[in-house]
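Chemist: model this:
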Amino acid sequence: MSEIVVLSGSPSEFSRSEQVLKYLGALLQQEYFSVTHISVKDVPAEDVFQGKFDSPAIQEITALVQNAKGIIVGSPVYKGAYSGVLKALLDILPQDVLKHKPVLPLMTGGSPSHLLAIEYALKPVLATLKGHNLKGLYLLDSQIDKQQENPIIDADILQRTKKQLQYFIEIVNRQASAVFFT
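Modeler: Take a look at the predicted model:
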């Protein structure tokens, strides 16, 4: 069994991106992965905004991420980028916290015009943390119904999402096998 960390960058109480991330976590659990969901809402604001990298909460997040076999990071698009609170959290994690880990980036937004936010905003910061970025997923708000257990209501997007998740699983399993046999 592998550990996967799902990191939600949405500061909203009931966001579309967080519902999609929870759904992906549930799919991973069906594949016998252990999943830990971390939301920026659950991190003490004082730790994040004062850069307390040595606080117990930040140390726990660091340990969870460093010990994970793979990471999924998601955020809604805010002003052409990911959420500021996600950036603040990522800034106080160690520089190589994602080293050699497959990372599946995910963003949600109100229009297709923000599609490149994943490429020009989220992926570069994840790469700076030494993560191995996968293609990633961008979902429009209109393709998500946050009231449903499966929030992805567009059949084509659901198929593409499951395909990306399967690729993520294959890479996580391949890396776990490589470590096992070395």
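Chemist: Going by C-alpha atoms from here, please, whenever you check contacts or count neighbours.
Modeler: OK.
Chemist: Tell me the secondary structure at residue 169.
Modeler: Taken by DSSP: H, G, I helix; E, B strand; the rest coil, the conformation at residue 169 corresponds to helix.
Chemist: list the contacts for it?
Modeler: The contact partners of residue 169, by CA atoms under 8 Å, 6 or more residues apart in numbering, come to none.
Chemist: Could you list the buried residues of stretch 96-114?
Modeler: Buried residues in stretch 96-114, counted by 16 or more other CA atoms under 10 Å: 97-109, 114.
Chemist: roughly how far is that stretch from the heart of the chain?
Modeler: 6 Å (CA atoms, centre = their mean, to the nearest Å).
Chemist: do stretch 84-104 as well
Modeler: 10 Å.
Chemist: Next, the second sequence, to be compared with the first:
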Amino acid sequence: MPKVVIISGSPNPISRLNGIVDHIEERLVSLGLDVRFLHVASLPAEDLILARFDSPSIVEANRIVAEADAIVIASPVYKAAYTGVLKTYLDLLPQKGLEGKVILPLFIGGTIAHLLAIDYALKPVLSALYARHITAGVYAVDKQITKTEDGSFILEEELILRLNAAVAGFVEATALFAPEVAPQT
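Modeler: Below is the predicted model of the structure:
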């Protein structure tokens, strides 16, 4: 079973980004993938800021990424790019930390004006980490996700269709490009 890690770069635990990530997780699990989460904001801030490559938390986060066949990278857009907390973590990945992995980028922003943030801000960094299989990402606008009183999220139908199409392409690419998972003995 392919292993997927969802890396959330949101510093806000109640972000609308969670609505997108929850939907993606449900789809991936329903398709038989093994999904884990890495909430970058839950890593020790001092380890991130001081670039402590040998920190047990960073070593463990990097191990989770290394063991994954595919990675979803999700972030809100701040200042026309992904969050600073996500950048500090990406800086702590090994130079070839994304080599051989299929990547699905997901961004959410306040306006459509930052639609190209995935292409212009995130993809160059992913390429520097040797990501070669970046599937078509999804950019959502805040107003496409409604947070309910119980803390759950309602996604607009158009966004759901785009997310489902992105998951289909991601799963297909994972089957094609991710290294074959060794059988358990």
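Chemist: returning to what we had before: dump the buried residues of stretch 96-114 of structure 1 to a markdown table, plus secondary structure and distance to residue 66 of structure 1.
Modeler: Output for these, formatted as a markdown table (DSSP: H, G, I helix; E, B strand; the rest coil; distance: CA to CA, whole Å):
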| residue | secondary structure | distance to residue 66 of structure 1 |
| --- | --- | --- |
| 97 | coil | 6 |
| 98 | coil | 7 |
| 99 | coil | 8 |
| 100 | coil | 10 |
| 101 | coil | 9 |
| 102 | strand | 12 |
| 103 | strand | 12 |
| 104 | strand | 15 |
| 105 | strand | 17 |
| 106 | strand | 20 |
| 107 | strand | 22 |
| 108 | strand | 26 |
| 109 | strand | 29 |
| 114 | helix | 30 |
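Chemist: with those in mind, which one is nearest to residue 170 of structure 1?
Modeler: Closest approach between those and residue 170 of structure 1, by CA to CA: residue 102, at 10.1 Å.
Chemist: Spatially central, which residue of structure 2 would that be?
Modeler: residue 73 (1.6 Å; CA atoms, centre = their mean).
Chemist: Secondary structure element holding that residue?
Modeler: strand 70-76 (DSSP states H and E).
Chemist: Run a quick neighbour tally on residue 177 of structure 1.
Modeler: 11 (other CA atoms under 10 Å).
Chemist: And for residue 46 of structure 1?
Modeler: Residues near residue 46 of structure 1, counting by other CA under 10 Å: 10.
Chemist: ok now do it, which residues does it touch?
Modeler: residue 52.
Chemist: again, but for residue 117 of structure 1
Modeler: 77, 80-82.
Chemist: could I get the buried residues of stretch 96-114 of structure 1 as TSV with distance to residue 124 of structure 1?
Modeler: Shown next, in TSV, are these (distance: CA to CA, whole Å):
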residue	distance to residue 124 of structure 1
97	14
98	13
99	14
100	15
101	15
102	14
103	12
104	13
105	11
106	13
107	14
108	17
109	18
114	16
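Chemist: from memory the residue nearest to the centre of structure 2 sits against residue 10, does it?
Modeler: No: counting by CA atoms under 8 Å, residue 10 is not a contact partner of residue 73 of structure 2; they are 10.4 Å apart.
Chemist: hey, where'd the strands end up in structure 2?
Modeler: 3-8, 34-39, 70-76, 102-109, 133-134, 138-141, 145-147, 153-155 (DSSP state E).
Chemist: so which of the ones you listed comes closest to residue 19 of structure 2?
Modeler: Using CA to CA, the nearest of the strands of structure 2 to residue 19 of structure 2 is strand 153-155, at 5.2 Å.
Chemist: name the helices or strands packed onto that closest one?
Modeler: helix 17-30, strand 145-147 (3 or more CA pairs under 8 Å, 6 or more residues apart in numbering; DSSP states H and E).
Chemist: Including distance to residue 20 of structure 2, could the strands of structure 2 go into a markdown table?
Modeler: Putting the strands of structure 2 into a markdown table (distance: least, CA to CA, whole Å) gives the following:
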| stretch | distance to residue 20 of structure 2 |
| --- | --- |
| strand 3-8 | 11 |
| strand 34-39 | 13 |
| strand 70-76 | 9 |
| strand 102-109 | 8 |
| strand 133-134 | 18 |
| strand 138-141 | 9 |
| strand 145-147 | 8 |
| strand 153-155 | 8 |
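Chemist: and which of the buried residues of stretch 96-114 of structure 1 is nearest residue 52 of structure 1?
Modeler: Looking across the buried residues of stretch 96-114 of structure 1 and measuring by CA to CA, the closest to residue 52 of structure 1 is residue 97, at 15.9 Å.
Chemist: The closest one and residue 135 of structure 1, how far apart?
Modeler: Distance, residue 97 of structure 1 to residue 135 of structure 1, by CA to CA, to the nearest Å: 20 Å.
Chemist: Repeat that for residue 147 of structure 1.
Modeler: 27 Å.
Chemist: most packed of the strands of structure 2?
Modeler: strand 70-76 (a mean of 27; mean count of other CA atoms under 10 Å).
Chemist: All good on my end, thank you.
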